[in-house]
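>>> Here is the input, now give the coordinates:
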Amino acid sequence: MRVPDRDAMVRRMLEQTPPTVPPDLYPEAVRRGIRMLRRGTATRRVLWLALLAAALAFVIWASVARPWVEPPSTTTPPVSDW
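Predicted structure coming up:
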């Protein structure tokens, strides 16, 4: 579309009366917005609880398994002085 045609189309659109807005649009938008905020809050809480549970499970596992300790030797060292 050429620039003069586009300008003329925009001018025609601006000269028209704007379409009417349904009267129940605002309350519906507010209701949906509140629901979206509640879902976001609930999602964040669930994710924080999952992170806390994972950290707690790791701490419990690490305290029981003690992965930083060397496992005991399964063979005896050679005896050289007899």
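
>>> make it CA atoms for all contacts and neighbour counts henceforth
OK.

>>> Between the two ends of stretch 75-82, how far is it?
19 Å (Cα to Cα, to the nearest Å).

>>> so how far is it off the chain centroid?
Counting by Cα atoms, centre = their mean, to the nearest Å, stretch 75-82 is centred 59 Å from the centre of its parent chain.

>>> compare with the first, here's sequence two:
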Amino acid sequence: MKPLEREAAVRRMLESTPPQVPPGLTAEVLRRGGRLLRRRLVARRLLWLALLAAALAFTIWAWTARPWVEPPSTTTPPFGTW
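Take a look at the predicted model:
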């Protein structure tokens, strides 16, 4: 499409009357938007709850297992006379 043809097509589109919006469209959009926001809120809360549960589980495991402490030796060093 040439630039002049494109400009003429845009002018025709802008000069024509816009299409009519269906009467129930606003209510439907608000209903869907509200549902989407509620779903996002629930998903965000579930993710925070899962993160909190994982942090709590890690804390309890670290408190009971104490991975930073060196395990006791199971063998004794050889005893010899000098």
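
>>> Next, the TM-score between them, please.
Overlay of the two chains. TM-score (TM-score structural alignment, normalised by the length of structure 1): 0.94; 82 aligned residues with a Cα RMSD of 1.1 Å.

>>> State which helix of structure 1 is the longest.
Longest helix in structure 1 by number of residues (criterion: DSSP state H): helix 25-65.

>>> quick one: that one to structure 2 mean distance?
Using mean Cα distance after the TM-score superposition for structure 1, helix 25-65 of structure 1 ends up 0.4 Å from its aligned counterpart in structure 2, as a mean over the superposed pairs.

>>> Who are the packing partners of that helix?
For helix 25-65 of structure 1, there is no helix or strand it packs on, judged by 3 or more Cα pairs under 8 Å, 6 or more residues apart in numbering; DSSP states H and E.

>>> Trace that helix over to structure 2 and give me the residue numbers.
Helix 25-65 of structure 1 lines up with residues 25-65 of structure 2 when matched by TM-score structural alignment.

>>> Pull the distance from the matching stretch to the chain's centre.
9 Å.

>>> ok, now stretch 18-31 of structure 1?
With Cα atoms, centre = their mean as the basis, stretch 18-31 of structure 1 stands 30 Å off its chain's centre.
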